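[1] I'll drop the sequence and a predicted model, then ask my questions.
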Amino acid sequence: MLDRLTLPQPWLSLMLFVVWQFLSGGVSGGSAVLGLLLAWGIPQMTQGFWPERPSVLKWWRFPSYLAVVLYDIAVASVQVGWLIVSGRKPRPAFVTYPLSLDDPLAITLLAGTISLTPGTVTVDVSDDQRRLLIHALDATDDQAVVDAIHQRYERRLQEMFQ
């Protein structure tokens, strides 16, 4: 009985309540009651669709990871811009990246980070979730791409998730 009264996704419930208040044109008694019912009911009805909770064990390491990613995005943007302006032909390559991460959220974060960085995009994740296929816009050495991703991103994600 108490399981039905809990909020399975508290952040989703809070977001639903706040969005409902904005959509209803202001806070009133009726909109607050309906917002609370929606904030409780929708997560209850969709509970089976949600994966298990993320297993980030060392969440305090995320700001430094985010800082590295934002720095790399800025640097890669300049590098890709310079490649375009200079007229030099890029050396595109498909690189297979061996994963040492096990957590699905960590793998998703790594794949997203690679795709957010200009000049690289994650094309595919293997069925066994042990390899990523990455397209690099300008890569002279496949191993250099693998080493850079491991040192800059995967190692930090391992520290967060293990």
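    In hand now; what should we look at?
[2] alpha carbons only for contacts and neighbour counts from here, please
    Will do.
[3] ok, now how distant is Arg61 from Ser55?
    Distance, Arg61 to Ser55, using CA to CA, to the nearest Å: 13 Å.
[4] ok, and here's another one to check against it:
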Amino acid sequence: MKRLLPAPWLSLALWLLWLLLNQSLSLGNLLLGALLGFIAPVLSAPLRPLPVKIGKPWVMLKLLLRVMADSVMSNLAVFRSVWTSQRHPPRSAFVKVPLDLHDANGLAVLSMITTLVPGTVWSELALDRSVLLMHVFDLDDEARFIEHFKRSYERPLMEIFQ
């Protein structure tokens, strides 16, 4: 069954998304959406990382709320920095963050978080997954930034994925 339908939730989501985008429950759309929901996960199965074993749902919820709050605060900080850039130019820098998180799924989530939070960009990951090179739009204190990044994002992801 797993070979025939490797990701049932993904299949269902693709089928529903197809129906929503087409805004039609015609027989053709129902069948085409089901076919898409069946074929896409089968073809993309080799691309998926290892199966995810998620633990501690409360940590996930706290991390989600933290990312949302940091995203809003970072948006405001980047806006303020751009607005006042002639008087106080931003201090952009590349920061090397040592990583303790080595799980592929956790690193994928970490990369999405750094992309979502304005002012930070995931630039490079060392081959041994020990160091992350990030670009920070406006950096006051590198050590404080690294400590905040590890405490706010890496540690919760380690609890969830490792």
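    Now that the structure is in, tell me what you want to look at. Just so it is clear, the model here is predicted, and its values are computed rather than measured.
[5] sorry, back to before: identify the contacts common to Arg61 and Ser55 of structure 1.
    By CA atoms under 8 Å, 6 or more residues apart in numbering, Arg61 of structure 1 and Ser55 have no common neighbours.
[6] can you list the residues that contact the host helix or strand of Ala144 of structure 1?
    Per DSSP states H and E: Ala144 of structure 1 is located in helix 142-149. Identification of contacts with helix 142-149 of structure 1 by CA under 8 Å, 6+ apart yields Ala93, Val95, Tyr97, Ile114, Ala139.
[7] in space, what's closest to Pro98 of structure 2 - neighbours in sequence excluded?
    Spatial nearest neighbour of Pro98 of structure 2, chain neighbours left out: Val131 (4.4 Å); criterion: CA to CA, 6 or more residues apart in numbering.
[8] an error on my part: the question was meant for Pro90 of structure 2.
    Counting by CA to CA, 6+ apart, Pro90 of structure 2 lies nearest to Asp138, which is 5.0 Å off, once chain neighbours are set aside.
[9] would you map the helices across structure 2?
    Counting by DSSP state H, structure 2 has helices at residues 8-22, 27-44, 57-83, 104-116, 142-149, 155-161.
[10] which of these is buried the deepest?
    Most buried of the helices of structure 2, by mean neighbour count (mean count of other CA atoms under 10 Å): helix 155-161, with a mean of 18.
[11] for it, give me the average deviation versus structure 1.
    Its match in structure 1 and helix 155-161 of structure 2 itself, once the structures are fitted together, sit a mean 1.4 Å apart by mean CA distance after the TM-score superposition for structure 1.
[12] helices or strands next to that helix in the packing?
    The contact analysis (3 or more CA pairs under 8 Å, 6 or more residues apart in numbering; DSSP states H and E) places helix 155-161 of structure 2 against helix 57-83, helix 104-116.
[13] between the longest one and helix 104-116, how big is the angle?
    Which is helix 57-83 of structure 2. Counting by axes from the mean of the first three to the mean of the last three CA atoms, to 10 degrees, helix 57-83 of structure 2 lies at 30 degrees to helix 104-116.
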